[in-house]
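# sequence first, then the predicted structure:
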Amino acid sequence: MNKYLISIVGPTAIGKTALSIKLANYFNTEIISADSRQFFKEMQIGTAAPDQAELAAAKHHFIHHKSIQDNYNVGAFEKDALSCLEDLFKVHKVVIMVGGSGLYSNAVTKGLDDFPKVAPEIREQLINTLESEGLAPLQNQLKTLDPTSYNYMAIDNPHRVIRALEICIGTNKPYSSFLNKEKQGRTFKTITVGLTADREIIYDRINQRVDIMMAAGLLDEVKTLIAYKHLNALNTVGYKELFNYLDGSWTLDFAVSEIKKNTRRFAKRQLTWFRKDTDTLWFDYKTDLSEIVETCQAAIKE
């Protein structure tokens, strides 16, 4: 247990990528991305993936290594990431992981929860409801059956909502009751570093990032993906709103305002998720690198 994974978490647009590169350079190591949307090579602008300069500044893993047409989930990522870490720890004492997808980060650091099998007919019925009535009825059902999951889950993600509901219905127990059970141990220690700021600052940074994405060509990127908008990977903030503009449902200005609003909501859920981990070392987003490094070094020496 003399190997350390420094996991950087926090809301979107807070500066996690920049910090991960600085820490990777300090520790002369490599970076694993745990951002579930940055996996997909077709989604570059709208996922705020590291640009070419950032990718060149430190070696990254799990950036644009999959296609939106690939069937890739958190279980596959856990297996791939642990295999990658096993190789990296042969030559590095410290490895950096970064990402705003709490489920994917936890899969690496703590392992996935084990759920009982349920009748496939339940999922089929839930999918039928989604297709005929939309997501709202499913969200309301989850709020009734499992308010805990409703409050921290990405409830705008149909895949996550349906997964939680099928467990609730199939077991007559809340989905959340199966979470955080004892899991298989890890051969490394995790130091979790969280970045945060006042809510107003986070929201302002999000608004600025969306404007930057639009200026960088996000609309053109979305246009190239219209034929695939039914895929789960593209049921993502920044893409689904622009699909609504492109099919004539919304104006462009309204679509952009919805991207900002939905991203702010996502950031709020991220903070709710990450703050559940009482071991996280929280820093203001402006904290000097030397202070974060000093804290990490102290944890390594313990």
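Arrived safely, thanks for sending. Numbering: from 1, shown residues only.
# going forward, measure contacts and count neighbours with C-alpha atoms only.
OK.
# which residues in the stretch 151-300 of the chain form strands?
For the stretch 151-300 of the chain, the strands defined by DSSP state E, counting those that start in this stretch occupy 189-196, 281-284.
# would you agree Arg123 is in contact with Glu166?
Yes: Arg123 is within contact range of Glu166, at 5.9 Å (criterion: Cα atoms under 8 Å).
# quick check on these two: which one has the bigger neighbour count.
The neighbour comparison of Arg123 against Glu166 (other Cα atoms under 10 Å) goes to Glu166, with 23 against 18.
# what's the distance between the more buried one and Ala49?
Glu166 sits 32 Å away from Ala49, going by Cα to Cα, to the nearest Å.
# repeat that for Tyr239.
14 Å.
# same check, this time on Lys41
Lys41 sits 10 Å away from Ala49, going by Cα to Cα.
# quick one, which of those two is more surrounded?
For Lys41 versus Ala49, neighbours defined as other Cα under 10 Å are more numerous around Ala49 (21 against 14).
# which non-adjacent residue is nearest the more buried one?
With Cα to Cα, 6 or more residues apart in numbering as the criterion, Ala49 has its nearest non-adjacent residue at 5.7 Å, and that residue is Gln38.
# can you list contacts of stretch 74-89?
The contact list for stretch 74-89 (Cα atoms under 8 Å, 6 or more residues apart in numbering) reads Lys3, Glu30, Ile32, Val95, Leu103, Tyr104, Ala107, Val108, Gly111, Leu112.
# pretty sure the fourth one belongs to a strand, no?
What that stands for is Val95. Yes: applying DSSP: H, G, I helix; E, B strand; the rest coil, one finds Val95 inside a strand.
# if I pick the residue nearest to the spatial centre of the chain, what's in contact with it?
Against the mean C-alpha coordinate of the chain, by Cα atoms, centre = their mean, the closest residue is Ser101 at 1.7 Å. The contact partners of Ser101, by Cα under 8 Å, 6+ apart, come to Ala34, Asp35, Ser36, Gln270.
# can I get the strands of the stretch 151-300 of the chain in TSV with mean neighbour count?
Listed next are the strands of the stretch 151-300 of the chain as TSV, based on neighbours: other Cα atoms under 10 Å:
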stretch	mean neighbour count
strand 189-196	21
strand 281-284	16
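# try this one next to it:
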Amino acid sequence: MIPVITGPTATGKTDFVLNLAKEIDLEIINADAYQVYKYMDIGTAKPSLEERKQIKHHLIDILTPDKTYSAGDFFDNAEKLIEEILAKNKKPIIVGGTGLYVETLQKGLFKGPPRNEQIRNEFRNIIKDKGLQYLYEHLKKIDPEYALKISENDSVRIIRALEVYEILKIPFTEAHRIYHKYPKFQYKIYVFYRKRQNLYDRINKRVDTMIKFGWVDEVNNLKNMGYSKDLPSMKAIGYCEIYDYIEGKMDLDETIQKIKKRTRNFAKRQLTWFRHMQNVEWVDVENYDMKDLINKIISDYDCSI
């Protein structure tokens, strides 16, 4: 099995894996949705250049911020990299807190038709005219099985299901059965976590450290390079807030407090995501010292090969 180290932001995943790398010959595959972007280093808590020299990292700095990156891209890239790393007789390890990416590795990927913006815009216009409930009722008629699995307020999934139906003329549920790509590998998923208040304290301190080490300058450079705050890459927490600060819409203290709050709320959402995943092992990192935690992962890895 391939180990996956995941969990909420600021739990200490990167620090742990860098210490683990001193004991076994491994290469890291990044599973963070925003560390793939160049020029976004401080705000994404990207491993430093020095750390990346010590141990090989993959899927970091592979795109400029105006590009898009999806769970499907990650799935394909990660499987290819795992094969390459194993062929070198090294150990791959997945590290990152993007739950969707981790779950995609575990369950596989729907390889159906790509997005069709014309169709999506038609559905968005229907929502404006008749409401989301109208589309949900339509979905219930053509694919009641899938409609029961999702919320009637989940516009993203409703539109995608209807988009696929428009293209393939079959229900989304049936399309999943036909076009699903199953994973090549099995994974041992460790969800690192800490006591809530301790985690929140770490988040708050980390945001302060990011500001101290030049996060505002980083965002200002992105702005001067022409990268709009409306880009998907700028959904990374803190970037839009700092854009607003630079544009005079908030003072710095207000900006920092807003980033801290958003990050704490994000950590809650990450935990909720992982709680809904099956076959994961929860690891309270506060119950281990670094050496014991390293020995635990090494023992599990050796037993699974």
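Good, I have the coordinates. In this text, all values refer to a predicted model and were calculated from it rather than measured experimentally.
# can you give me the helices in the stretch 201-302 of the first structure?
218-223, 240-246, 252-274, 289-301 (DSSP state H, counting those that start in this stretch).
# so can I have a markdown table of the contacts of Ser101 of the first structure showing secondary structure?
Output for those, formatted as a markdown table (three-state DSSP):
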| residue | secondary structure |
| --- | --- |
| Ala34 | coil |
| Asp35 | coil |
| Ser36 | coil |
| Gln270 | helix |
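# list only those of the contacts of stretch 74-89 of the first structure flagged as buried.
Lys3, Glu30, Ile32, Val95, Leu103, Tyr104, Ala107, Val108, Gly111, Leu112 (16 or more other Cα atoms under 10 Å).
# what residue of the second structure takes the place of the third one?
In this case it means Ile32 of the first structure. Aligned counterpart of Ile32 of the first structure in the second structure: Ile29 (TM-score structural alignment).
# and that match, that one's in a helix?
No: counting by three-state DSSP, Ile29 of the second structure falls outside a helix, being strand.
# give the aligned equivalent of Val91 of the first structure in the second structure.
Counting by TM-score structural alignment, Val91 of the first structure corresponds to Lys88 in the second structure.
# could you count how many residues lie near its match?
When neighbours are counted by other Cα under 10 Å, Lys88 of the second structure registers 8.
# now stretch 154-170 of the second structure: buried residues?
Ser155, Arg157, Ile158, Ile159, Arg160, Ala161, Leu162, Glu163, Val164, Tyr165.
# relative to Leu100 of the second structure, how far out is the closest residue to the second one other than its chain neighbours?
Counting by Cα to Cα, 6+ apart, the nearest residue to Arg157 of the second structure once its immediate chain neighbours are dropped is Ile150, at 7.5 Å. Ile150 of the second structure is 16 Å from Leu100 of the second structure, where distance means Cα to Cα.
# just Val280 of the second structure next, same as before
Distance of Val280 of the second structure to Leu100 of the second structure, given as Cα to Cα: 14 Å.
# once you drop chain neighbours, what's closest to Ala119 of the first structure?
Spatial nearest neighbour of Ala119 of the first structure, chain neighbours left out: Gly170 (6.8 Å); criterion: Cα to Cα, 6+ apart.
# I figured the one you found hits Arg123, correct?
No: with contact defined as Cα under 8 Å, Gly170 of the first structure does not reach Arg123; the gap is 9.5 Å.
# what sits in contact with each of the two?
Going by Cα under 8 Å, 6+ apart, no residue sits against Gly170 of the first structure while also sitting against Arg123.
# hang on, the earlier thing: tabulate the strands of the stretch 151-300 of the first structure (TSV), appending distance to Gly75 of the first structure.
Listed next are the strands of the stretch 151-300 of the first structure as TSV, based on distance: least, Cα to Cα, whole Å:
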stretch	distance to Gly75 of the first structure
strand 189-196	19
strand 281-284	27
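# Ala49 of the first structure maps to what in the second structure?
That one, Ala49 of the first structure, aligns with Lys46 by TM-score structural alignment.
# that match belongs to a strand?
No: if the criterion is three-state DSSP, then Lys46 of the second structure is coil and not within a strand.
# and it, how far is that from Asp253 of the second structure?
24 Å.
# also Lys229 of the second structure?
Distance of Lys229 of the second structure to Asp253 of the second structure, given as Cα to Cα: 20 Å.
# who has more neighbours, those two?
Neighbours were counted for Lys229 of the second structure and for Asp253 using other Cα under 10 Å; Lys229 has more, 18 against 10.
# contacts only, for that one.
So Lys229 of the second structure contacts Lys223, Tyr239, Cys240, Tyr243 (Cα under 8 Å, 6+ apart).
# just Met43 of the first structure next, same as before
Arg37, Glu221.
# can you give me the helices in the stretch 51-200 of the first structure?
According to DSSP H, counting those that start in this stretch, the helices that the stretch 51-200 of the first structure contains are 52-57, 74-88, 102-109, 120-133, 136-145, 147-152, 158-171, 199-216.
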